[in-house]
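# fold the following.
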Amino acid sequence: MIAEAIVSLFVLAGAFFGLTGSLGLARLPDFYMRLHGPTKATTLGVGGVLIASMLHFSLAGPGLSLHELLITLFLFVTAPVSAHLMARAGVRRGVDSSLTPPDEIRQESMEN
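Next up, the predicted model:
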C-alpha cells in the first residue's frame, strides 16, 4: 500500500509538471520563453512518470527495472542540449523577443 502511494505521488507530480510545461509551450508569447516549457517542466514531468514506472515494475516484478532509469538519464541529458541549440539558432537567425538584449550585446555573444 505504501509503495502504491509513492508510485501515485510520482505519477501525479509528473502529470502536474507535464501539464505545466505543455501549457507554457502553448501560452507563452515568444520563441525564447516557449523553450522553457518543454525543457524544464515537461522534462521533470516525463521523469516523474518514468520513475513511477520504474518503481512499480521493480516492486511488482522479480527484479529491478532499469529501462526507465536509462530513458530518464537520456532525457535529462538531451533536452537541455536541444534547447540550447534551438536558442542559439534563434539568436543567429535574429528571432526577435521583448527580452532579447540590444543588438550590440547580441553581436558580442555571437562572436564568442
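
# CA atoms for contacts and neighbours, from now on please.
Noted.

# how far does the helix or strand where L23 lies sit from the chain's center?
Element membership for L23 (DSSP states H and E) is helix 2-27. Relative to the mean C-alpha coordinate of its chain, helix 2-27 is positioned 12 Å out (CA atoms, centre = their mean, to the nearest Å).

# just checking, next helix/strand downstream of it?
From helix 2-27, the next helix or strand downstream (DSSP H and E) is helix 31-34.

# got the buried residues for that following helix?
32, 34 (16 or more other CA atoms under 10 Å).

# give me the contact list for it.
Applying CA atoms under 8 Å, 6 or more residues apart in numbering, the contact partners of helix 31-34 are 24-26, 28, 87, 90, 95, 97.

# hang on, G24 packs against G37?
Yes - here G24 lies in contact with G37, judged by CA atoms under 8 Å, at a distance of 4.9 Å.

# for comparison, sequence B:
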Amino acid sequence: MIDVIVVVLILIGALLCLTAAIGLLRFRDVPTRLRAATKPQALGLLLICIAIALSLGTWQVAAFLLPVMLIQFATAPLSAHVVGRQAYRNGTIDEESLLVDELAEQKRADEAAAAE
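Prediction:
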C-alpha cells in the first residue's frame, strides 16, 4: 500500500515540476513566469520528498529531507521577489496591469535622483 502512495506522490510531484517548466517557457510576462516557477515547483518538490521519506521509512532520511524542503520554501519566494522587483525597475513589467503599485513612488524618486 505504501508503494502505491509513493508512486502516486512521485507522479504528482513530477507532473507539478513539469508544469512549472512548461509555464516558464509558455508564459510571456514576468509575474506569471514567477508564479509558474515558484508555486508548482515547490509543491512538487515537497511531494517528491514526502514520497522518498515514505519509501525509505527511516527518520534519518526524513531528517535529511526536512532542511532541503525548508531551504526550498525559504529561497523560492525570496528569489521570485528579487527577480520581480528587478523586472519592475527595468520596466519589463506592464505597470498598467498591476492592481497595487507600491514601488511607484520609489521608482519616481530614483528617477528624479538619477536626473540630478
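
# looking at G24 and G37 of the first structure, which has the bigger crowd around it?
The neighbour comparison of G24 of the first structure against G37 (other CA atoms under 10 Å) goes to G37, with 23 against 19.

# ok, the more buried one to T78 of the first structure distance?
In this view, G37 of the first structure and T78 of the first structure are 15 Å apart by CA to CA, to the nearest Å.

# check E104 of the first structure too.
For E104 of the first structure, the distance to T78 of the first structure equals 31 Å [CA to CA].

# and what of L23 of the first structure?
For L23 of the first structure, the distance to T78 of the first structure - CA to CA - is 21 Å.

# same check, this time on I2 of the first structure
Per CA to CA, I2 of the first structure is found 33 Å from T78 of the first structure.

# again, but for G90 of the first structure
18 Å.

# next one: I6 of the first structure
27 Å.

# and what of T39 of the first structure?
9 Å.

# let me see the contact set for the residue nearest the centre of the first structure.
The first structure has T43 as the residue nearest its centroid, 2.5 Å off, counting by CA atoms, centre = their mean. With contact taken as CA under 8 Å, 6+ apart, T43 of the first structure is in contact with 18, 75-76, 79.

# now for A62 of the second structure, how many residues are close by?
Neighbourhood size, A62 of the second structure [other CA under 10 Å]: 17.

# what's the closest non-adjacent residue to it?
Leaving aside its sequence neighbours, A62 of the second structure sits nearest to A53 (CA to CA, 6 or more residues apart in numbering; 5.4 Å).
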